[in-house]
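Student: When you get a sec, could you give me coordinates for this:
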Amino acid sequence: MNLRAFIKLSRIEHGVLTSLIVVASYIIAGGRSAIAMALLFLASLLTEIFLFATNDIFNVEEDRVNRPDAPIVSGEVSIREAWALSLLSVVIAVLLNVLGIAMRYLMDWSIVILALAIFLGFFYNYGLKRVIIVNNVLVAITSSLTFLYGLYAVSSIPPTLNLPYLLFIVSFLATMGRELVKGALDVAGDARAGVKTMANVYGIRTAVIMAVAFTLLAVAVSPLIIISSRGFPGIILSIGVVITDAMLLYISIVVLTRPNYMSRFRTLALGAMSITIIAYLLFALLLIL
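Tutor: Sure thing, here's the model as predicted:
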């Protein structure tokens, strides 16, 4: 497997961003150990590689229609190579977390969050992606657990409601909206592979309306983040949330009136969420400076 094929299969850029979010939550929760940050970063990155690789392994039929340039479909990576990469990644990820707990750099609850992300993500890839609504919920939970992983690495008991929890809730709602639109865009490939989505069972219009509803719920909850991050450097996170909300409101209105806007909705929704994520990372960085 060459480097180009590895990057395409593992979607390593997503893994790096996910790992940075985990480290940010760790810092915001009060963690300051550089070793703990390194362990969390690597465990998160390797878990993402595992999930993306197994997704491609079990997603070949859909990818033949929706992603013909996917590395397994195009022949750049064999199934055997993909399995080797995914299994090696997840084993090392778990071992790093266990090592961190044994050395008391990470709290016990961190392995619970990591295991939850691994199992939910894997069983989504294995077959639950074909179950209507369950598929969207699993993606939204798994991707949003990044905000909790670093948080639970600091606390020996489940923490009370705070910024990472609020980001988890908003991320879950916004991701649900984005995933529903993704299903509307991938109707042909999903139907061919037996994947049931709101779009191919109840119609594209229904899926879009539900997507907008979840997106607007995310916007409605987001002011709690602003309330919880008052003062400096919290103002940076608040500005990021306001910009994100404005973008999400705009694309929600437009997608209801322009059916051909779904592709842009999906792209701009990710861009909007990225603004809050960047602000979250800057917030964490300023806390340690």
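Student: contacts, neighbours, all on C-alpha from now
Tutor: Noted.
Student: separation between Ala24 and Leu45?
Tutor: 14 Å (C-alpha to C-alpha, to the nearest Å).
Student: for Leu282, same thing?
Tutor: From Leu282 over to Leu45 (counting by C-alpha to C-alpha), the distance is 20 Å.
Student: can you give me the helices for the stretch 51-200 of the chain?
Tutor: 60-66, 71-74, 79-102, 109-126, 134-144, 146-152, 163-185, 187-193, 198-202 (DSSP state H, counting those that start in this stretch).
Student: now those in JSON lines, with mean neighbour count and distance to Leu286?
Tutor: What follows is the helices of the stretch 51-200 of the chain, written out as JSON lines (neighbours: other C-alpha atoms under 10 Å; distance: least, C-alpha to C-alpha, whole Å):
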{"stretch": "helix 60-66", "mean neighbour count": "19", "distance to Leu286": "41"}
{"stretch": "helix 71-74", "mean neighbour count": "21", "distance to Leu286": "39"}
{"stretch": "helix 79-102", "mean neighbour count": "18", "distance to Leu286": "25"}
{"stretch": "helix 109-126", "mean neighbour count": "19", "distance to Leu286": "24"}
{"stretch": "helix 134-144", "mean neighbour count": "21", "distance to Leu286": "23"}
{"stretch": "helix 146-152", "mean neighbour count": "28", "distance to Leu286": "17"}
{"stretch": "helix 163-185", "mean neighbour count": "24", "distance to Leu286": "15"}
{"stretch": "helix 187-193", "mean neighbour count": "17", "distance to Leu286": "44"}
{"stretch": "helix 198-202", "mean neighbour count": "18", "distance to Leu286": "42"}
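Student: to compare against the first, here's another:
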Amino acid sequence: MSPISDAMVNNIKAYSDLFRVENSLTGLVGVVIGAVVVNGIDFTLGDVMIVSFFGLSVMFFMFSWNAYNDITDIENDRLNRPDRPLPSGKISSDSAMIGLIIAMVFSIIFLLAGLWKLSSEGEGDSILSSGIIWAAAILLLILYEGVSGIKGLKHSGLIGNFCIAVAIGMDVLFGASGLGSPTDHRVLALAGMAVSFSLAREVIKDIEDIHGDFDRVTFPKKVGIENARSVAWVLTLLALVLLFTPFLVGIFPLHHILFVAPGGFLLMLVKSKLFLEEDRAAQYLIKRALQISMVGVIVSACLVG
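Tutor: The predicted model follows:
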């Protein structure tokens, strides 16, 4: 491979890390799940366009937000994650800001395209609910980060973690709103599941970053690392309960519980990682458990039709 090709590959990898492409794709999948759960596989071309536009809007918004997070947390990352693109010098702050702006522009374009498609089909209620959910998610993230010198909820411990988790759970609602069913009981069950997974993971991530988070009072700093690990395990158990409950109470077919069982198995492994103080491995297991469970729910929804 030529030096130019090597440089290009390294640059692509650096931006992939900046945008956290894998996590952002999970947001897109969350939108698709919300749509599939309420509609099965009976999609019109218009439905596909709406869900695609909304999913891409979420993905590019997450690109933008992840870049913003790295820009604002660069000093923390010099201690916690010196290998990240900004502290390592792989990407400059100015380049990251340009990437942030471009990603946000694409997010808004895809959002407007989805709303336009809803309008062309006379779905006024869906336009309203979709707009409200999108705006609410942005508001939560702004409250988390803070603006104009006002400290955000990321300085307030567990409530900040909950704020991020709820914003993530809204992906599912957003996907369902495009098809007019954001309050469907199946969608709400899935959103609750996503929130619980994400909350447990956010607490563990704060444990992992405790020594570098010098400018904020995170939950582990308030209660101590071991107490935070105990709470994280309780939240993981809650995620496990919320993963299986929709199948046990008939929201989804009981025998389809097998499709999410692998995700539940991964959640059970989290305790051992927390006990061994392997916090990064623990939060990675939760992320994988959520991704696998999302695939299981998609399979279940497609089979139900």
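Student: picking that back up, would you mind telling me which of Leu282 and Leu45 of the first structure has the busier surroundings?
Tutor: Between Leu282 of the first structure and Leu45, counting by other C-alpha atoms under 10 Å, Leu45 is the more crowded of the two (25 against 16).
Student: Hmm, Glu13 and the more buried one touching each other?
Tutor: No. Contact criterion C-alpha atoms under 8 Å: Leu45 of the first structure and Glu13 do not qualify, at 9.4 Å.
Student: What's Leu249 of the first structure aligned with over in the second structure?
Tutor: Counting by TM-score structural alignment, Leu249 of the first structure lines up with Met268 in the second structure.
Student: nope, Ile111 of the first structure is what I was after
Tutor: Checking TM-score structural alignment: Ile111 of the first structure goes with Gly131.
Student: One more: Met198 of the first structure?
Tutor: That one, Met198 of the first structure, aligns with Phe219 by TM-score structural alignment.
Student: now Val139 of the first structure
Tutor: So, by TM-score structural alignment, Val139 of the first structure is matched to Ile164.
Student: buried ones in the helix or strand containing Ile243 of the first structure?
Tutor: Here Ile243 of the first structure sits within helix 234-257, counting by DSSP states H and E. By neighbour count with 16 or more other C-alpha atoms under 10 Å, helix 234-257 of the first structure contains the buried residues 234, 236-238, 240-242, 244-245, 247-248, 251-252, 255-256.
Student: next one: the following helix or strand past that helix to chain centre, how far?
Tutor: Remark: after helix 234-257 of the first structure, the chain's next helix or strand is helix 262-288, criterion DSSP H and E. How far helix 262-288 of the first structure lies from its chain's middle: 12 Å, per C-alpha atoms, centre = their mean, to the nearest Å.
Student: Which strands or helices does helix 262-288 of the first structure pack on?
Tutor: helix 12-28, helix 163-185, helix 234-257 (3 or more C-alpha pairs under 8 Å, 6 or more residues apart in numbering; DSSP states H and E).
Student: Out of those, which is closest to Ser228 of the first structure?
Tutor: Of all those, it is helix 163-185 that lies closest to Ser228 of the first structure, at 6.6 Å by C-alpha to C-alpha.
Student: check the fit of that closest one onto the second structure and give the mean distance.
Tutor: Helix 163-185 of the first structure, aligned to the second structure and superposed, deviates on average by 1.6 Å (mean C-alpha distance after the TM-score superposition for the first structure).
Student: How about the contacts made by Thr142 of the first structure?
Tutor: Contacts for Thr142 of the first structure (C-alpha atoms under 8 Å, 6 or more residues apart in numbering) come out as 117, 120-121.
Student: center of the first structure - which residue?
Tutor: The residue lying closest to the centre of the first structure (C-alpha atoms, centre = their mean) is Ser143, at 2.4 Å.
Student: And it, how far from Ser44 of the first structure?
Tutor: Distance, Ser143 of the first structure to Ser44 of the first structure, using C-alpha to C-alpha: 11 Å.
Student: picking up where we left off before, list the contacts of the closest residue in space to the match of Met198 of the first structure that isn't next to it in sequence.
Tutor: Nearest residue to Phe219 of the second structure, sequence neighbours excluded (C-alpha to C-alpha, 6 or more residues apart in numbering): Gly157, at 4.1 Å. Shown in contact with Gly157 of the second structure (C-alpha under 8 Å, 6+ apart): 217-220, 222.
Student: Alright, that wraps it up for me.
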